[in-house]
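1. Sequence first, predicted model second:
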Amino acid sequence: MRPEPAGCVTSVQGARTALALLPRRRPATLPGREPAGRTVTVDREHLARYDRVCGFRLTDTLPATYPHVLAFPLALRLMSAPDFPLPLAGLVHVANRITVLRPIDAGTPLDHTVHAADLRPHHRGRQFDIVATVVADGVQAWRGVSTYLCRERRGERRDPGGQPERPAASARWTVPPRVGTDYAAVSGDHNPIHTSRLGARLFGFPRPIAHGMWSEARCLAALEGRLPERYSVDVAFRLPILLPAAVAFTATPAGTGWDFTLRSAGGDRVHLTGSTTAPH
């Protein structure tokens, strides 16, 4: 398979995404076909732009969240396909798990595969996972599981895990309005809830909101130098970050890794909770 450079979503994918937003009859189960795959080479200029947007240092080793961006075109193609059982519009990214099995050098061609798994009921609709893997030099180097919720009914909002304790903030960040458009440009995720005030209002938000994966990446960037070469990170996306915003990041040692939280600077809104662990 000929390697292709990493980049943003193509116009063809954009057209498919737009068609996927139209109402239509859908199958009841996830597609049963083989995982979609492609081989990519990392564009170092693109990687540098991603690093800057998310706060990572500029190195040739890929940040843990960068392979998610490389796999996103395949995931988008899968979720916007005619045989996908849930509409793309309104899907909510509620959780993410990444396992870094070995460091990945930017000069290594990467084989990606993506498939959907575990369509299951939820008290507000249905959930499913998008599972992505990266193979480098013939060895699996990375795995990501993104959990999405399709909200199909109203109900009492349940706060997963309750309110975490509020230790002193490790850092405070100002999140400018351009984070939505800047991250969209490097990730290919141009969902209008992140880039357009009108688009955000159509989905019930007064202003555009930050991408959940930007929030996760920004937290991991704050932990650079304190994470091992091999680790797993689990994140739950809680309340959205309305742009612009002031947020407080807290990280505390926990076992073999870290527990971390991203909340509003006032401390009353939890945006993200996460933890890192050394793989078994």
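-> Cool, the structure landed.
2. When you work out contacts or count neighbours from here on, use the C-alpha atoms and nothing else.
-> Noted.
3. secondary structure element for Ile193?
-> helix 192-195 (DSSP states H and E).
4. now that helix: how far from the chain's centre is it?
-> 15 Å (C-alpha atoms, centre = their mean, to the nearest Å).
5. Please apply the same query to stretch 121-131.
-> On C-alpha atoms, centre = their mean, the centre of stretch 121-131 falls 16 Å from that of its chain.
6. now do stretch 88-95
-> Per C-alpha atoms, centre = their mean, the displacement of stretch 88-95 from the mean C-alpha position of its chain is 10 Å.
7. So which bits of it are buried?
-> Leu88, Ala89, Gly90, Leu91, His93, Val94, Ala95 (16 or more other C-alpha atoms under 10 Å).
8. ok, residues contacting the strand or helix carrying Gln13?
-> Remark: Gln13 resides in helix 11-20, with elements defined by DSSP H and E. Residues from elsewhere that reach helix 11-20, judged by C-alpha atoms under 8 Å, 6 or more residues apart in numbering: Pro73, Leu76, Arg77, Ser80, Ala81, Pro82, Pro87, Leu88, Ala89.
9. Below is structure B, check it against A:
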Amino acid sequence: MALVPPLLRAALPSVPLVNQLPGVKKAPAAGFSGLTRTRPPVTVEREHVEAFARVCGFPRKDDVPLPYPHLLAFDQQMAIMSDPAFPAPAIGTVHLENSITRHRRIAVGETLSVLAHVGAPVPHPKGTVYDFVTEVRAVDGPDAGELVWQETSSYLRRGTPDPAASFGTVLPEAEPSGVVWRLPADLGRRYAAVSGDRNPIHLYPLTAKALGFRRQIAHGMWTMARCVAALENRLPDAVRVDVAFKKPVFLPGSVAFGSAPVDGGYAFSLSSPSSGTSHLAGRTTAV
């Protein structure tokens, strides 16, 4: 299995019969307590940062865009999801929420350590949620070992509902402010090229239809990043950003952005310009 590409390895548990093979078959959720993966220290490269910034709408700077370190942990998250000990197949698991806390700005050229961890499953009214926690720490200098960035990504695996469980974070509303972004058909492929997230639902109409979508959809993390880019010059160095992903954004398509001041930060949103359907709700909070 070590020679199988990560995306294929992640998809195999969703294939009937194949998903019963040793090394592919998933362990039951009962008794699962968690998994952790790390990577060797990584130096932030300007070329990669600028490619991410171009796709997501950030200006060119000497520090990284707030969501950028998510990319540094993507392989670790995929390794966890692909592990037979992790109960849920990656394909079909839905990204519900994301929370990022930046404790300080991270400079281009810094060397960082990256750890990804998932704990025991959490009941949800529609199934089970797995919270993936990422910790990014400084490696060199006087603040070596300091936690500089952290993230919680919450993923839903539909299944036996728990009516008593929480639906998740409640976020303030932000009405559209007249800004409409038109998203090209190849946006998913462009973001995949810099993020490494080549889930077929984001790439082409045919690959998306094979997984139940009428055509390809934008990455949730791109929608978060694009909203943060619109607010970037108003955010403090130490800040938390929370988002809830609502309905998928089909490509090509258009989305209306909205933002409004709230206590300690900003509420923001993405919605359909025609129907008003909510795609994303979020807020920033100074820390």
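-> Okay, I see it. Predicted, not measured: the structure shown is a model, and the values here were computed from it.
10. before we move on, back to that, list just the nearest of the buried residues of stretch 88-95 of structure 1 to Asp268 of structure 1.
-> Val94 (19.5 Å; C-alpha to C-alpha).
11. Quick one: map the closest one onto structure 2.
-> Matched by TM-score structural alignment, Val94 of structure 1 corresponds to Leu96 in structure 2.
12. cool, Leu272 of structure 1 as well?
-> Using TM-score structural alignment, Leu272 of structure 1 pairs with Leu280 in structure 2.
13. give the contact list for its match.
-> Counting by C-alpha under 8 Å, 6+ apart, Leu280 of structure 2 has contacts Thr223, Met224, Val243, Ala244, Phe245, Lys246, Lys247, Ser269, Leu270, Ser271.
14. Let me have those in a markdown table, extended by neighbour count, secondary structure and distance to Asp186 of structure 2.
-> Compiled in a markdown table, the contacts of Leu280 of structure 2 are given as follows (neighbours: other C-alpha atoms under 10 Å; DSSP: H, G, I helix; E, B strand; the rest coil; distance: C-alpha to C-alpha, whole Å):
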| residue | neighbour count | secondary structure | distance to Asp186 of structure 2 |
| --- | --- | --- | --- |
| Thr223 | 21 | helix | 14 |
| Met224 | 24 | helix | 18 |
| Val243 | 26 | strand | 24 |
| Ala244 | 23 | strand | 24 |
| Phe245 | 21 | strand | 21 |
| Lys246 | 17 | coil | 22 |
| Lys247 | 15 | coil | 19 |
| Ser269 | 29 | strand | 23 |
| Leu270 | 32 | strand | 19 |
| Ser271 | 23 | strand | 20 |
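15. okay, those residues in CSV with distance to Arg137 of structure 2 next?
-> Converted to CSV, the contacts of Leu280 of structure 2 look like this (distance: C-alpha to C-alpha, whole Å):
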residue, distance to Arg137 of structure 2
Thr223, 25
Met224, 22
Val243, 23
Ala244, 26
Phe245, 27
Lys246, 31
Lys247, 33
Ser269, 30
Leu270, 31
Ser271, 35
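16. what about Trp173 of structure 1, helix or strand, and which?
-> In this structure, Trp173 of structure 1 sits in strand 171-175 according to DSSP H and E.
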